[in-house]
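# no sequence on this one, just coordinates:
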């Protein structure tokens, strides 16, 4: 059964609703230009009220390893999601588990970080929340068991994606009422389809 991360959490109500519906992970965006940006101290207040066994993921863009380490420590995050082509030196300096993100422009990009868990998202100018999807036929014949698929996902897409065997799905805009505010009904439908 694929894991599901609800990303772009900005408030406790949405966080608790996502967990109650069966989300495995919550994502917090520490990228100031994003409409889903959350300050580390606010994320820490939300995370302090979460039940155990929930993955708390921080999303970072073009920042220093020290900043990632400090934010993860302050907010009690369990995983850092790295959204740019960071160097090996950067990764070596991280004190926290991390998930690299591959911003896919062609089928060949899907083989980056092969053999390790990674998030794959369609390339867009800028970062995050554009709702663009990767071409499904690019996954044919590939081992998707360590891929977490993101980008333009909605409940009606999931049935067609099941045969690929993705490790998980990462959804944000597809379960929102407005940017930064989740829809209980959309989250429920997404998680129901993901777990079908």
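Structure received. This structure is a prediction, so every number in the text was calculated from the model and none was measured.
# only C-alpha atoms from now on, for both contacts and neighbour counts.
OK.
# touching, residue 180 and residue 6? I think so.
No: the pair residue 180 / residue 6 is not scored as a contact, 11.3 Å apart, by CA atoms under 8 Å.
# which one of these two has more residues nearby?
For the pair residue 180 and residue 6, the greater number of neighbours falls to residue 6 (27 against 20), based on other CA atoms under 10 Å.
# wait, doesn't the more buried one sit right on residue 173?
No: when contacts are counted by CA under 8 Å, residue 6 is not listed as touching residue 173 (9.5 Å).
# isn't residue 25 right up against residue 53?
No: look at residue 25 against residue 53 with CA under 8 Å: they stay out of range, at 9.0 Å.
# and residue 89, what element?
Element membership for residue 89, per DSSP states H and E: helix 88-92.
# so which residues of the protein form strands?
Listed in chain order, the strands of the chain (DSSP state E) span 3-6, 25-29, 55-60, 79-82, 98-104, 118-122, 147-150, 168-171, 176-178, 181-182.
# got another one to weigh against that:
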């Protein structure tokens, strides 16, 4: 039997970070995209990262970030994984010499397998719902039947996940991991600790 890993994204404060770690999440995400209501400063991110402890993967989410900004973040925040949600090229993603995930927004006409193949150096591929002009965090699902069954890369499922549908999502797709942000919030950037626990518990029960 296998289980899907769980990442809780959009952490903005230490209390929520502790709740994520205590609930047993495999990873937590910090958003370095100023337009997001979940964006953190370098000071906030550094404090949260040190709360995470050694066995929770601290992930930084970026959207078409300038190399100078990337360098400033990496110099100050101990990120173990990078997550790119913009139009970043493979060469750009690999230039930071850190493990990375590339997010792919599931446009209706997209050749998913071909897009995954464009990022051979990625540690994993995150599939997210598509809405024009919004690089993630839409709170919407997409057709899970489009998730490739033999992708050649670990697939992380995002988009509209909640404690109510995460088990069904895992049973349907058999993905390596699931990623949630808005689905465990009481308000943008503020996590609901009960929802975090329920989400993780339901994901853990969904073995395949």
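Looks like it arrived, so ask away. Computed from a prediction, not measured in an experiment: that's the story for all the values here.
# export the strands of structure 1 to a markdown table and tack on distance to residue 12 of structure 1?
What follows is the strands of structure 1, written out as a markdown table (distance: least, CA to CA, whole Å):
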| stretch | distance to residue 12 of structure 1 |
| --- | --- |
| strand 3-6 | 13 |
| strand 25-29 | 11 |
| strand 55-60 | 13 |
| strand 79-82 | 19 |
| strand 98-104 | 24 |
| strand 118-122 | 25 |
| strand 147-150 | 23 |
| strand 168-171 | 17 |
| strand 176-178 | 15 |
| strand 181-182 | 11 |
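# which among the ones you listed is found nearest to residue 69 of structure 1?
Of all the strands of structure 1, strand 79-82 sits nearest to residue 69 of structure 1, with 8.7 Å by CA to CA.
# run through the neighbouring helices and strands of the closest one.
Under the contact criterion of 3 or more CA pairs under 8 Å, 6 or more residues apart in numbering; DSSP states H and E, strand 79-82 of structure 1 touches strand 55-60, helix 65-75, strand 98-104.
# can you pull the buried residues of it?
79-82 (16 or more other CA atoms under 10 Å).
# whereabouts in structure 2 does it align?
The counterpart of strand 79-82 of structure 1 in structure 2, using TM-score structural alignment, spans residues 81-84.
# now do that stretch: distance to the chain's middle.
Mean-position distance between stretch 81-84 of structure 2 and its chain equals 8 Å (CA atoms, centre = their mean, to the nearest Å).
# how much does that stretch stray from structure 1?
On superposition with structure 1, the mean distance recorded for stretch 81-84 of structure 2 (mean CA distance after the TM-score superposition for structure 1) is 0.7 Å.
# list the buried residues of the biggest helix by length in structure 2.
Ranked by residue count under DSSP state H, the longest helix found in structure 2 is helix 193-205. The neighbour-count check on helix 193-205 of structure 2 (16+ other CA under 10 Å) flags 193, 195-204 as buried.
# of residue 25 and residue 53 of structure 1, who's got more company?
In this view residue 25 of structure 1 and residue 53 are compared by other CA under 10 Å, and residue 25 has more residues nearby, 21 against 8.
# noted, bye for now.
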